[in-house]
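Peer 1: I would like to see how this sequence folds:
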Amino acid sequence: MKPGRDSLNTKKTLTAGGANYAYFSLAEAEKQIGDISRLPFSLKVLLENLLRFEDDRSVTVDDIKAFAEWQKSGKSTREIAYRPARVLMQDFTGVPAVVDLAAMRDAMKQLGEDPEKINPLAPVDLVIDHSVMVDYFGGPNAFEKNVAREYERNGERYQFLKWGQGAFDNFRVVPPGTGICHQVNLEYLAQTVWTAEANGETYAYPDTLVGTDSHTTMVNGLSVLGWGVGGIEAEAAMLGQPISMLIPEVIGFKLTGKLPEGATATDLVLIIVEMLRKKGVVGKFVEFFGAGLDNLALEDQATIANMAPEYGATCGFFPIDDETLRYLKATGRADDRIALVEAYAKEQGLWRDASTPDPVFTDTLELDLSKVVPSVSGPKRPQDRIDLQSAPQGFAAALDKEYGKADEADKRVSVKGEDYTLGHGDITVAAITSCTNTSNPSVLIAAGLVARNARAKGLTVKPWVKTSLAPGSQVVTDYLDKAGLSDDLDALGFNLVGYGCTTCIGNTGPLPEPISNAINENDLAVASVLSGNRNFEGRISQDVRANFLASPPLVVAYAVAGSMNINLTTDSLGKDQDGNDVYLKDIWPSNKEIAEVVREHVTAQMFASRYADVFKGDDKWRAIDAGDGQTYQWPTSTYVANPPYFDGMTKEPAPVEPINNARVLALFGDSITTDHISPAGAIKEDSPAGEYLKSHQVPVQEFNSYGSRRGNHDVMMRGTFANIRIKNQMLPGTEGGVTKYAPSSEVMPIYDAAMKYKESSTPLVVVAGEQYGTGSSRDWAAKGTILLGVRAVIAQSFERIHRSNLIGMGVLPLQFAEGESWSSLGLTGDEEITIEDVDQISPRANVSVSIKFANGDTKTITALVRIDTADELDYFRHGGILHYVIRKLAA
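Peer 2: So this is what the prediction gives:
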């Protein structure tokens, strides 16, 4: 960290835990800029950041003063430059970021400059957590077998990451089999108050970060301001570039009361997601306040913060209070760090207690915790919450409206070689997985107790259900073992399958072949129930249409029930040993029982022990020979390849090429997510990516997932826009990544059409509706777009991260005028589009777009340039943010 000029003289000294720390005082700033006492806590964190980095260039005193003005009105149009303290990555999104760093070193060398200029300037932690797949389940050796398969599949990637760990300064790797990045962050990496040495002093300041996963927001439960960005933005942050952003609106979410008996943190967050989606908080901060915070454990707060992407906010922030200190102590943080957190928060006005006045917010909403009821969300969006008692009706409605099968609701089909039948609504996947819930001991213990009670009653899981337990850290196994609950979960088939993000990201692994065949041969709409945060179409399994989010104990109960058609609140789950009906209430533990088990069996020593050698890895990791050298010796690999972004790069940027007579590659409706755009899940044999792998002698059983091959651009560009559920409106009524090649009207995969257009040097555009690019912050949704030859995306509105990522790769985002859309213009995708004066654009200016229809008619419309800031314009003119950084460092 290199502090700025501090023209307001806010630097002071704080003593805590027997040590002295320099810090930038908000109280001193207030004396000069005006009242900031009731700023939201999250904005105080941003304000401190500007005080620390004020340089009269990227950060000015006027930027700082804008926060006092914000408090008066609850909003601002001021653009600021924000520098997070650190960067967090997972391996799916981290591998391409490290690939880019390695390629940037090559580019620097080609420009005649020192490649070692390319190094993270901010600390970077990469946690390998997204590569384990549930190939084996329901048995005592599932974990060992899945880990062995993981290393077999990912050896080339892991060798590359281990090279990066040695080659780059300020870069640490948490090896496979340790945990989910967000849980490792919450339990170990995050400090709430960060420290760094500069100019012979130790500075204390708020712990902040950006991450290459949208659920980076989880750590806001520990009062660490952070959110997900694309890998492109993350790379810029680690290379010293500030993140340009407007001072956000902050929605205050007041919590009162206490959760009732039988309700979990998962039920609470599903209601919060529903409320905030209805409110509309995209691009805004949400900050939680009110007396109800006193009745929420920090783990519950982290559960809520985790799902900020699902409720649409940039982040969901919780202030520092006594519960923060309790959690830091409970997870084995050092005493001197805890003392610093308390002293710093109280000195800086960042501490919350009963006497704290409510901050000023842009707007507020309120929830009485006592009104929370057990819930599920589905069948395809996290915000579509259903009261548990209404879940069968919810599935029935989807069977009718989503799948058009209401007239065959009772259909049952035989499964080859099995003595049971399968029907619509049967649950074929029940997974306790994902960062949202496996970081929370209360719901994990509750799941174990449900399993214990079900086992005692003689209940078993239905034979068509694929069960799995994928905790977010090894500590979970420790406390489940200590409480004796692992045996009960194992007995119901919820054996440990790995430490990582599995089912929630599509690493579900294959269903047993007879079940998969029965589903596909009979077009069954079967279901999954998972304790995750994402349930978008096609994400969990290509065999499973309906996906429902639920708490871990409900996942266990649904696995026993075996069907979404069963009402867990009123119907019998099965018979006990004496032939009596067993109901959910008979096996559900009380809140008191859950709390007692947590208190007795979750200890600080577990955290201290598990994280003592967190970067060491197992024998398999330590045995990897990664080589050395400051530039990477690229092997012939279908996992890791040197991308073409910097081919022919010069020290000075060339003028932006015109976009004349561009063809429409795809025409999309509303809510096209980055899950639709970005390659994800399994690679189909007959897809362009599958054909590429076969041409490189990769057998089908070794295809692995798109996520595992994110370091190879040849695979990833072939999987862009290839989601099996994506709907290109150029071909109404079809699903999947296909398009119409306009010159011949031939229907073909989007990749194949893009390559044909490339042969004739024809530029491409994508046209879409509202909320284009919602979903995970995936860099490949932008990288794949540019590699296919798409020069611009014209949509009715954009999601924040994806819009930024498009610019970061040199793609121009344009927004239709208010009330205008491709539908209202009568577009079919056969048009030719010219964007006027693309080399003369300026931030948020209007630009003329000329449309030539297939019949020869022409029409000119005005679109809004969604390059919002001067920095973004620089990135666009350089051909992307990485080119900009290389040229800046080379200069």
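Peer 1: going forward, measure contacts and count neighbours with C-alpha atoms only.
Peer 2: Will do.
Peer 1: so what's residue 563 closest to, chain neighbours aside?
Peer 2: Nearest residue to residue 563, sequence neighbours excluded (Cα to Cα, 6 or more residues apart in numbering): residue 426, at 4.1 Å.
Peer 1: same check, this time on residue 26
Peer 2: Excluding its sequence neighbours, the residue lying closest to residue 26 (Cα to Cα, 6+ apart) is residue 348, at 5.9 Å.
Peer 1: Over to residue 658?
Peer 2: Nearest in space to residue 658, with sequence neighbours left out and distances taken as Cα to Cα, 6+ apart, is residue 838 at 6.0 Å.
Peer 1: ok, now which ones touch that neighbour?
Peer 2: 656-659 (Cα atoms under 8 Å, 6 or more residues apart in numbering).
Peer 1: Around residue 329, count how many other residues there are.
Peer 2: Residues near residue 329, counting by other Cα atoms under 10 Å, number 16.
Peer 1: what about the strands in the stretch 401-550 of the chain?
Peer 2: Counting by DSSP state E, counting those that start in this stretch, one finds strands in the stretch 401-550 of the chain at the ranges 412-414, 421-423, 427-432, 466-469, 527-530, 546-549.
Peer 1: Would you do the same for the sequence below? I want to compare the two.
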Amino acid sequence: MPSLDSLKSLKTLEVSNKTYHYFSLPDAARTLGDLDKLPMSLKVLLENLLRWEDNHTVTGDDLKALADWLIERKSHREIQYRPARVLMQDFTGVPAVVDLAAMRAAVAKAGGDPQRINPLSPVDLVIDHSVMVDRFGDDKAFGENVDIEMQRNGERYAFLRWGQNAFDNFSVVPPGTGICHQVNLEYLGRTVWTKEEDGRTYAFPDTLVGTDSHTTMINGLGVLGWGVGGIEAEAAMLGQPVSMLIPEVIGFKLTGKLREGITATDLVLTVTQMLRKKGVVGKFVEFYGDGLADLPLADRATIANMAPEYGATCGFFPVDDVTLDYLRLSGRPDETVQLVEAYCKAQGLWRLPGQEPAFTDALELDMGSVVASLAGPKRPQDRVALPDVSQAFSDFLGLAVSPSKQEEGRLESEGGGGVAVGNAAQVGEAEYEYNGQTYRLKNGAVVIAAITSCTNTSNPSVMMAAGLLAKKAVEKGLQRKPWVKSSLAPGSKVVTDYYNAAGLTEYLDKLGFDLVGYGCTTCIGNSGPLPDPIEKAIQQSDLTVASVLSGNRNFEGRVHPLVKTNWLASPPLVVAYALAGTVRTDLSSEPLGEGSDGQPVYLRDIWPTQQEIADAVMNVSTGMFHKEYAEVFAGDAQWQAIEVPEAATYVWQPDSTYIQHPPFFEDVAGPLPIIADVQQARVLAVLGDSVTTDHISPAGNIKLDSPAGRYLRSKGVEYKDFNSYGSRRGNHEVMMRGTFANIRIRNEMLGGEEGGYTLHVPTDEKLPIYDAAMRYQDEGTPLVVIAGQEYGTGSSRDWAAKGTNLLGVKAVIAESFERIHRSNLVGMGVLPLQFRAGESRKTLGLTGKEVLNITGLTGATLQPGMSLAVQITREDGQQENIDVLCRIDTLNEVEYFKAGGILHYVLRQLIAS
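Peer 2: Next up is the predicted model:
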């Protein structure tokens, strides 16, 4: 573990009659200088470097650079960070295990021992992304959805069970248990980690990387962790350090308390808006201030969860008594709680009253100023106060495409460019029949109301508030509107236990919020189909309808392909909008409906008081956590009945449509690829600002007439069995056909029309992007993607980079990149190139019909942040030369790129040794 030079800082700690060894930050400060003012999150990084100092990957200069951060409160030094563990969910986990299986196959092919391929760090994979809301609104919904999930995903689940048996250090939490981040918060996370080595027990901060953006939720527990792409996570679990620049740290001071009637969701939407406006992309955010003393752990986790939405790498909360209280409540052993307190106090990682660390910059919020809010209609940072939601929807409905509107960017699409969805005078309604009754569906109708996602279902206060509001609504005689698809998908079984204990389940059920499953569901697009008559009414009249969900993502096309506006809200507001049935009602002043006594019922009439919520939360007990996590890895009878072959290497099934042997490592035993200039490249797509990984990576439903749909039909798969792209991430044939195929992506080569199409420029033929890419590959033509700002924002989807690679894209030239996606592009051997300040696709007048030469690579010594030349040849033959910034940011990334990618680098090292 450490070098001999580091042993001077090695000390012992006696806790619960056990001796722990640890690397002392106070001792290191004698050499490095005073560390008291260093942000807590950077102290965790410093301990990591201290523990791993080996004078090779980590040197004394690295330690000094972190201590010297206090001088300028920023640093340009690259460090090698080694997290203690890795967290995965099944959508991103399956392709990671596929890659591990393919690496074992490559090692075996090269004559090596395949069992050398194993995670070196503990890996927990939680199956939480596969359950869909097929059935809802009755007591059979949960059982039927689970049965359908097992039928749809049996092949994937068998593969994961093989992986659990075949790989060391790899655990799988079966389906129907909970959302990975809530399981992490309630069970897996420890705040202080331990490891047995050389007869000693070492204690050190619990740290991790995860293959989901919202891994940051665990920051609420004082655990430093963030989301990375599956590619980077695989490298981390195979022993590669995470290469990173020492970050800037933005302090966020919290004071005061939330007022009566204001929820943690309202707080987090306010924090998200403030930090987005501040600009914290690629930075750490650390919360401090005496307001933390009254901020429950679940509220901290809610704020930390949405770090990707405010753009930060993480949203860290320090350890204090609130942390210990939660560890006890959630059933952590007494010795763990005692160790956390003793270790954090010994290391200066314990929050003290009045503490004011030094930050790069800071902002402050009096929590007493927070008001009831939603976010929408299609970006999580666009907070709207509750009274303004109706007007915000009307503004969206009347939005006309105009240069001025697009420049404002207020409602600009994540796919680039505004979209006209009607005009202010548009009435927009349709008549439909459902269950023998005739109804009128109008613009603004709430067709999906979902209590779902990791953000809020981990928080007993907002969940109890939803249950109490449901109880009062039922007692007043209110019902949800018949066009609302309502669902309850908790993040863990503990939620069901405390709802039952509080006597609230029956009231949620009466309003149609029956349990549909334990998983992410609606927030990741697993909302399932709407009833046929409602879908037809929306399509026939081109209605602009709404979803209201307690999630963290509301990007266009994500929740449901027919729902154009999506609103993030607290669980009680989700229930309220299900009762109102439309976002065009001002819930702050207009009635939700008429009660059984014929009188109007307002939201204020049924909103629970803080005391009522606090009393209900008292039903949450430690015994519930002990009960639900006692056999967390066992699974139900269906899971245990899955037959698993016992073999060190996976037996690939040629006819499988879920799991296929990927082509990434076919030539890995050969010489290193030659780094060469990109010559005579064509543009595959020209995209706008804030293109998300949802737009790039295959996600959601597979359309019947899409390239992926045609592939599945050619394999004999019926449309009803297509499942989702996410569930088929283990099959590169499906995934590469779905890359850039999102129904809401807008390619400016086609005038910005929606859908995954492009021009095959030589023939001027409009084709699906996959078909055009394959034609270019047949012609030997390399490809480039052009984009605007924040390219690759959103979830950490490794297939956004893998699919880009397989389509033959050699480079992406954008105005700026989201952190994880930029890293993933490098990890798959795709060049991320950035326009110089003041230049863009617009200033250069790029149409996508140009021919591009990217030079400066052939024969050059690849360096982080080097300049490359791009020669642009236009349709009329005129040429223009520009310089772009190569966003290979670190020396490690240089080595990865030269090897063909990060996993190729690891595998080549293993084969060579």
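Peer 1: re earlier: which of the contacts of residue 838 of structure 1 sits closest to residue 891 of structure 1?
Peer 2: The shortest approach to residue 891 of structure 1 among the contacts of residue 838 of structure 1 belongs to residue 656, at 20.6 Å (Cα to Cα).
Peer 1: Give the aligned equivalent of the residue nearest to residue 658 of structure 1 in structure 2.
Peer 2: Taking TM-score structural alignment, residue 838 of structure 1 has residue 857 as its aligned residue in structure 2.
Peer 1: how about the strands of the stretch 401-550 of structure 1 in TSV, adding distance to residue 198 of structure 1 and mean neighbour count?
Peer 2: Formatted as TSV, those follow (distance: least, Cα to Cα, whole Å; neighbours: other Cα atoms under 10 Å):
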stretch	distance to residue 198 of structure 1	mean neighbour count
strand 412-414	69	15
strand 421-423	65	19
strand 427-432	44	29
strand 466-469	44	29
strand 527-530	46	31
strand 546-549	46	30
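Peer 1: and the two most separated of the contacts of residue 838 of structure 1?
Peer 2: Pairwise over these, using Cα to Cα, the maximum falls at 656 and 659, 9.2 Å.
Peer 1: sorry, back to before: could you check which residue of structure 2 pairs with the residue nearest to residue 563 of structure 1?
Peer 2: Correspondence of residue 426 of structure 1 to structure 2, assessed by TM-score structural alignment: residue 445.
Peer 1: Also residue 561 of structure 1?
Peer 2: Matched across to structure 2, residue 561 of structure 1 falls on residue 580, judged by TM-score structural alignment.
Peer 1: Roughly how far does that match sit from residue 776 of structure 2?
Peer 2: The gap separating residue 580 of structure 2 from residue 776 of structure 2 is 52 Å, by Cα to Cα, to the nearest Å.
Peer 1: quick revisit: for residue 656 and residue 659 of structure 1, indicate the residue with more neighbours.
Peer 2: Neighbour comparison, residue 656 of structure 1 and residue 659: the larger count goes to residue 659, with 20 against 15 (by other Cα under 10 Å).
Peer 1: What lines up with that one in structure 2?
Peer 2: In structure 2, the residue paired with residue 659 of structure 1 according to TM-score structural alignment is residue 678.
Peer 1: rewinding a little: can you pull the contacts of the residue nearest to residue 26 of structure 1?
Peer 2: Residue 348 of structure 1 neighbours (Cα under 8 Å, 6+ apart): 25-27.
Peer 1: one step back: redo the strands of the stretch 401-550 of structure 1 as TSV? Include distance to residue 31 of structure 1.
Peer 2: Putting those into TSV (distance: least, Cα to Cα, whole Å) gives the following:
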stretch	distance to residue 31 of structure 1
strand 412-414	73
strand 421-423	69
strand 427-432	51
strand 466-469	54
strand 527-530	51
strand 546-549	49
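Peer 1: so which of the ones you listed gets nearest residue 279 of structure 1?
Peer 2: Set against residue 279 of structure 1 and scored by Cα to Cα, these come closest in strand 546-549, at 21.0 Å.
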